[in-house]
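Peer 1: Predicted model and sequence below, questions to follow.
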Amino acid sequence: MSAIVRGNAHALPIADGAVDLIVTSPPYFGLRSYQDGGEHYDGQLGDEATPTEFVDALIECTREMVRVLKPSGSLWVNLGDKYSGAQQQNSSRQSTMSSSDYWRRSNPKAIGIPNKSLMGIPWRYALRCIDDLGLILRAEVIWSKPNGLPESVTDRVRRSHEQWFHFTVEPRYYADVDPIREPHKSARTQPRDGGAPSPWGRAGKFGDVTGERHNTGNAAGSLPGSVWSIATEPLHVPDHLGVDHFAAFPTEWPRRIIRAWSPAGGVVLDPFGGTGTTALVADALGRHGISVDMSADYCRLATWRTTDPKQRAKAAGHKPPAEQIEGQRAMFDLDIEVAS
């Protein structure tokens, strides 16, 4: 079963080297005011005055993540970026900050980043992880959002992606990517400029029309690329919980990562647990999920989600159980005579 813990990511209540995998999406800088009982609480990540202070705080949280991670473990972190001077941004995480607070955290004069420039927060964080914490950045995976939110700008492209970073402590670590391999594409490539098919496309030998070599012989499929197209998912929270949360990331993200970078029965942690997505999926995949969050409201929400039959069935990839109408008797409770 999943463990839902009210705690602070700056001081995780977990023993050293106890976790096989961390999958997390920390609060974004200057975007939301997380609350308990309708009241903003102090100490939450993302409430810093400048992006530099935000990255500093996130690095300290990451240092704590590294403490609880096994040498064979992996750390996967999702972060979105933000524009300097922007009053709005394209994000699946809807802003609930006041306009004055939002502007204060993106004021070009205060933060030293030119107006209309991306702040580069994901990469500022990633480079600090390498330089300050000595982590190994194994991959940057682009989260392409096919149902991303529209934007009203007319002088740049619409942002429809976010970054995920895969870090490890050691060069050798647990990985089994076979469960997430993709079906092989056609072994024979299309002709170049109407000519003969490229010899580089012959099955079992080399790669695509560019001539880049790759292994096409694995029966489990091709190695996934570094761009994953995954749609955002709405989360409908029961009214009786009294909690609104717009930032639950899709279950497909932790599902892929957990299957490939954690052993069966391993421990999977999300130190910014929120709605409990990571713990929910970890439990469905036969791991021990731990969700840590400062908010009692979100811990209550995560407890509901990780125990609700419909949510659990969805996380496991099964059909949800049929609802039973109040007062309706189950089929096997009916008094039906069977002809002999």
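Peer 2: Thanks, I have it.
Peer 1: C-alpha only now, for contacts and for neighbours.
Peer 2: OK.
Peer 1: The stretch 151-300 of the chain: strands as residue ranges?
Peer 2: Using DSSP state E, counting those that start in this stretch, the strands found in the stretch 151-300 of the chain span residues 161-168, 227-229, 267-270, 288-293.
Peer 1: got those as a markdown table, with distance to Gln35 columns?
Peer 2: Listed next are the strands of the stretch 151-300 of the chain as a markdown table, based on distance: least, C-alpha to C-alpha, whole Å:
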| stretch | distance to Gln35 |
| --- | --- |
| strand 161-168 | 25 |
| strand 227-229 | 31 |
| strand 267-270 | 19 |
| strand 288-293 | 12 |
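Peer 1: putting a second one here so we can go through both:
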Amino acid sequence: MADEEYSLPSSFQDFYLFDESVEEFAGTLTEHLDPLVLNENLFVQYTGSIIDQFQQDSDVSSDGGALAKQNQDVLRLETYLMENAALAHALYDELAKHYELREVDYWSATGMAEILGKYLDQESVGFPYEVSYREHLSSIVLPEFDLDDDPKPIDLAIRDRLLNDEGKLETIDTTLQAFFREHEIGPPPTETMRRFQGSDMWDPEDRTAEVYEADARYIVPEGSDSPNHERADPIPLDESSIDLILTSPPYWKKRKYFTDEGEKIELGQETAVEDYVSNLVDALERWKVFLRPTGSVFFNIGDTFKNKSLQGVPGLFAQESQKRGWTIRNEITWTKPNGVPSPVDDRLTSRHERIFHLVQNDDYFYDREGYIDIYDTGSNPTDVWEIAHDRNTGGHLAPFPRELVQRAIALGCPPAVCDKCNTPHRRQTNKDMRGLMNETSEAELVEHLIKYEYYKLSPRRDQAQRAIKKFFESDLNSTHLRAIQAVGISDAGKAMEFQDGAGNNDETIEEYAEAAKEVLGGYFREFTFPQRQTVGWSSCSCDCEPVPGRVFDPFAGSGTTLTVAKELGYDAFGADLDVSHWEDS
């Protein structure tokens, strides 16, 4: 395939969008596996004087290995994996599944050795993989030897080497188990979340986290008029200053948080469930004044048994909040694998609660794309969250899981907001192309396509791999690729017209697209759906600096919501009748 005027992909691997976790995995595995594989014993089958062969110059590796330093980078397993994306991602995915099963006591370190052997000890590989690791090393090393015959690829024996070296097996196993625990089992590290959410523009150390002593049922902005309220607990928060309210109120008839006369008026101790729900929604109405127009509420609420029957509290809350004008965008089911044991023997143990996502307007902030990136949910994340209660949460009676807070913030809180006009910064991706095509010249658009690698496809998709193979086996070039991009953006599948610098329609783009279709057949569509990537964040035109997104928990308790929000780079505020839990934490 000839290289055209635009610097688009020139090799098979150029088309693949490498997963960041797979890149990190390649480096981690290399650090521990290379010393086992790349040593003089590996090549003893070809010569008994391996070191002499590589001492053509004095630059020999200091660890006693046989490989000259100038060859070490190209011999590294990491180099091979980065040049063979499909195999690297397949190896990563199988090890991730292996270590997920290890969390529930399936398999053992032997299974890890078997998987590494399966992917790295093959003499040759077939499509979609390009070259085996044995062939890769052999093509570099064997020409250094004066061999009469055409030898088979070097036998790495990685599985056997690991199984025969218990110390090395345990070290690699422990390292990979920790790696996959961090990257695939449970939520990702905080820094990774900050980067995906765009909140890494702020230093968490500079963020605010404050809890005010006040009753959530009666809070109002400090200094505001409240003629319609019989009681008002002012707190130092402005109107329209909060982006996300995330809270979990006391559940009805579950426990008493206060004694003496406090218990007579405490939320959750109402005689009738209807009164409890009405008080909750009254409080929700109070909080509305704090929300920006684009703000959201994530409201966690559980049910209660009375006279052996569930009272349907979540459903009553949903009905009442809708009557008051709230829109319920989701009823999320939070399943709890490690809930509190139940002594009852005539019903199943409850292991779920509801989280309602409520909004006031249609134009609320929502970062579904960022959520998908963080939690690797695939293109259709669901409304079921399996989240265990956090362990070692101290003495507070109803700890809020950190992951639940993280998920709600990822979906509902912008990384930055204009404090003047309340416009949140919204994610822009390479899938949102229509406006860009209408507003830019062809040269600018092509530059944009290249910069954000719109041609990148998933190394995990078999169809994408076959599409790339057909592309490189053909006479298609970057102009055809550019035409494919144009066709794929329109709803009807018809080519949209590009304009050249003079403003004239370039109708030949349709001809190139048709030519590509004839060659690629059904695989044509693979190039019209590039891997989604973030290309920037939209903002307003106000002449002022943005502020971090702001989170508020009216029932702050020990302050889990505030702590997590601050760590992620947001400002966080709370209210509670008893601030001692927050102060202690």
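Peer 2: Good, I have the coordinates. These figures come from a predicted structure and were not determined experimentally.
Peer 1: highest average neighbour count across the strands of the stretch 151-300 of the first structure?
Peer 2: Mean neighbour count (mean count of other C-alpha atoms under 10 Å) peaks for strand 267-270 among the strands of the stretch 151-300 of the first structure, with a mean of 28.
Peer 1: That strand maps to which residues in the second structure?
Peer 2: On the second structure, the counterpart of strand 267-270 of the first structure by TM-score structural alignment is residues 550-553.
Peer 1: what about the closest residue to Thr208 of the second structure other than its chain neighbours, distance to Pro548 of the second structure?
Peer 2: Leaving aside its sequence neighbours, Thr208 of the second structure sits nearest to Asp571 (C-alpha to C-alpha, 6 or more residues apart in numbering; 4.8 Å). Counting by C-alpha to C-alpha, to the nearest Å, the gap from Asp571 of the second structure to Pro548 of the second structure is 6 Å.
Peer 1: swap in Arg482 of the second structure?
Peer 2: Distance, Arg482 of the second structure to Pro548 of the second structure, by C-alpha to C-alpha: 38 Å.
Peer 1: Ok, Gly412 of the second structure next?
Peer 2: In terms of C-alpha to C-alpha, Gly412 of the second structure sits 13 Å off from Pro548 of the second structure.
Peer 1: sorry, back to before: which residues sit against the match of strand 267-270 of the first structure?
Peer 2: 241-247, 413, 561-562, 565, 570-575 (C-alpha atoms under 8 Å, 6 or more residues apart in numbering).
Peer 1: Tell me if I'm right that His184 of the first structure and Pro224 touch.
Peer 2: No: taking contacts as C-alpha atoms under 8 Å, His184 of the first structure lies outside contact range of Pro224: 10.4 Å.
Peer 1: mind listing what the counterpart of Gly312 of the second structure in the first structure touches?
Peer 2: Under the alignment (TM-score structural alignment), Gly312 of the second structure maps onto Gly120 of the first structure. By C-alpha under 8 Å, 6+ apart, the contact set of Gly120 of the first structure is Asp81, Lys82.
Peer 1: again, only using 7 Å
Peer 2: Gly120 of the first structure makes contact with Asp81 under the criterion C-alpha atoms under 7 Å, 6 or more residues apart in numbering.
Peer 1: Next, work out how far apart it and Val153 of the first structure are.
Peer 2: As judged by C-alpha to C-alpha, Gly120 of the first structure and Val153 of the first structure stand 19 Å apart.
Peer 1: How about Ile121 of the first structure?
Peer 2: Distance from Ile121 of the first structure to Val153 of the first structure, by C-alpha to C-alpha: 21 Å.
Peer 1: higher neighbour count, the two?
Peer 2: Higher neighbour count among Ile121 of the first structure and Val153: Ile121, with 19 against 8, using other C-alpha atoms under 10 Å.
Peer 1: Just give me the neighbour total for the counterpart of Ile332 of the second structure in the first structure.
Peer 2: Alignment note (TM-score structural alignment): Ile332 of the second structure maps to Val141 of the first structure. For Val141 of the first structure, the count of nearby residues is 17 (other C-alpha under 10 Å).
Peer 1: Which part of the first structure matches stretch 434-448 of the second structure?
Peer 2: Mapped onto the first structure using TM-score structural alignment, stretch 434-448 of the second structure spans no residues at all.
Peer 1: And for stretch 159-168 of the second structure?
Peer 2: So stretch 159-168 of the second structure sits over no part of the first structure, by TM-score structural alignment.
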